[in-house]
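# need the 3D shape of this:
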Amino acid sequence: MLFHVRMDVRIPRDLPADEAAEILAREKAYSQELQASGKWRHIWRLAGEYANFSIFDVRDNTELHEILVGLPLFKFMEIQVTPLLRHPSSIREDDS
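Okay, the predicted model is just below:
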């Protein structure tokens, strides 16, 4: 199943710099592992915001939930999820 996910990150300003750096390093490693596996298919930064649009390709809602709550930055995020369906006019065969 494909999902469009918007993630807005709100790291507290008073979080110690070394703690923030450690969380960000774990976040990068985790997200790149998911990208390499094909589960996190696309990620785009939103210009001027600490936010991204991502496309996930996962088995079901439960797998997506487990991935999202596993994000080291999860407790600092607002997340919006939209399930995606293949459009009948699409000429692509690999977008389901």
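
# from now on I want contacts and neighbour counts done on CA atoms only, so please keep to that.
Fine.

# pull the residues that contact the lengthiest helix in the chain.
Assignment by DSSP state H gives helix 17-37 as the longest helix of the chain. For helix 17-37, the external contacting residues (Cα atoms under 8 Å, 6 or more residues apart in numbering) are Ile11, Trp40, Arg41, His42, Leu71, Pro72, Leu73.

# swap the cut-off to 6 Å and go again
Trp40, Arg41, Pro72 (Cα atoms under 6 Å, 6 or more residues apart in numbering).

# the residues you listed into a markdown table, with extra columns for neighbour count?
Shown next, in a markdown table, are those (neighbours: other Cα atoms under 10 Å):
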| residue | neighbour count |
| --- | --- |
| Trp40 | 21 |
| Arg41 | 16 |
| Pro72 | 19 |
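
# could you point out which element follows the longest helix of the chain?
strand 40-45 (DSSP states H and E).

# now the second one, please; I'll put the structures next to each other:
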Amino acid sequence: MLFHARLDIAVPRGMDPEVRADLFERDRSYLARAEGVRRLQAVGEQVEFLLIEAADHEQVHTWLAERPLARFATITLTAVTAHR
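Predicted structure coming up:
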């Protein structure tokens, strides 16, 4: 199945810069290991758009929940189909 996820990310502004940098580095590493995921970043915003290929919504939910940035994101998930 194919899913579209929108993540509105709101990392606290007062977060220690070293902690923030580590959080984003761990998230980048997590994304680098992901298969079947295409990531797009909105310009000038803390918003990501993902296209995710997965067996079912449970797999997507688990994958998204394990992302280091998940606790700072409001996530909207939609099952989609590709038209040719």
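
# what about whichever residue in structure 1 pairs up with Thr78 of structure 2, which SS state?
Matched by TM-score structural alignment, Thr78 of structure 2 corresponds to Thr82 in structure 1. With DSSP: H, G, I helix; E, B strand; the rest coil as the basis, Thr82 of structure 1 sits in strand.

# how many residues are close by Thr82 of structure 1?
By other Cα atoms under 10 Å, the residues close to Thr82 of structure 1 number 11.

# so it makes contact with His4?
Yes - between Thr82 of structure 1 and His4 there is a contact under Cα atoms under 6 Å: 5.1 Å.

# please report how far the match of Thr78 of structure 2 lies from Asn52 of structure 1.
14 Å (Cα to Cα, to the nearest Å).

# ditto for Asp18 of structure 1
Asp18 of structure 1 is 23 Å from Asn52 of structure 1, by Cα to Cα.

# also Ile43 of structure 1?
7 Å.

# centroid residue for structure 1?
Central residue of structure 1 (Cα atoms, centre = their mean): Ser54, 5.2 Å from the mean position.

# so who does it touch?
Contacts of Ser54 of structure 1 (Cα under 6 Å, 6+ apart): His4, Val5, His42, Ile43.

# what strand or helix carries it?
Judged by DSSP H and E, Ser54 of structure 1 forms part of strand 51-57.

# read off where that strand ends up in structure 2.
Taking TM-score structural alignment as the measure, structure 2 aligns residues 47-53 with strand 51-57 of structure 1.
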